[in-house]
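Asks: missing the sequence, but the structure's below:
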């Protein structure tokens, strides 16, 4: 999944990688802060966050 520079998330790789702020690789432990947890949860990905 990709966090875009405009604050949205997409599961499709953008054609312009300059629009990507962060990549979330599946199957990996990725540290996220509280703001990212809130954004991911609001975007519908909360069930995939474990603590």
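Replies: Now that the structure is in, tell me what you want to look at. As the structure is a computational prediction, the values presented were derived from the model and not from experiment.
Asks: rest of the way, CA atoms for contacts and neighbours
Replies: Noted.
Asks: for residue 38, helix, strand, or coil?
Replies: helix (DSSP: H, G, I helix; E, B strand; the rest coil).
Asks: what is the neighbour count of it?
Replies: 14 (other C-alpha atoms under 10 Å).
Asks: presented hereafter is structure B, for comparison with structure A:
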């Protein structure tokens, strides 16, 4: 139970740090055709992990 709580909190914190790093990334897409590498939740067109799995 304790290990599960620690693991969940660690996952949450890593996710927070990842999102902060993505938002602070200094390079921006040049134009609409250059959004392939930006996550969709940040306005880009990069596929989600689920979409990548579907592509197989």
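Replies: Alright, I've got the coordinates. Bear in mind that the values here come from a model prediction, so they are computed numbers and not experimental data.
Asks: TM value for the aligned chains?
Replies: After superposition, the two chains reach a TM-score (TM-score structural alignment, normalised by the length of structure 1) of 0.25; 19 aligned residues with a C-alpha RMSD of 3.8 Å.
Asks: list the buried residues for the biggest helix by length in structure 2?
Replies: Counting residues, the longest helix found in structure 2 (DSSP state H) is helix 2-24. Buried positions in helix 2-24 of structure 2, judged by neighbour count with 16 or more other C-alpha atoms under 10 Å: none.
Asks: residues near residue 50 of structure 2, how many?
Replies: If you count neighbours by other C-alpha under 10 Å, residue 50 of structure 2 ends up with 9.
Asks: again, but for residue 36 of structure 1
Replies: Residue 36 of structure 1 sits with 12 neighbouring residues when counted by other C-alpha under 10 Å.
Asks: tell me the contacts of it?
Replies: By C-alpha atoms under 8 Å, 6 or more residues apart in numbering, the contact set of residue 36 of structure 1 is empty.
Asks: distance of it relative to residue 4 of structure 1?
Replies: 13 Å (C-alpha to C-alpha, to the nearest Å).
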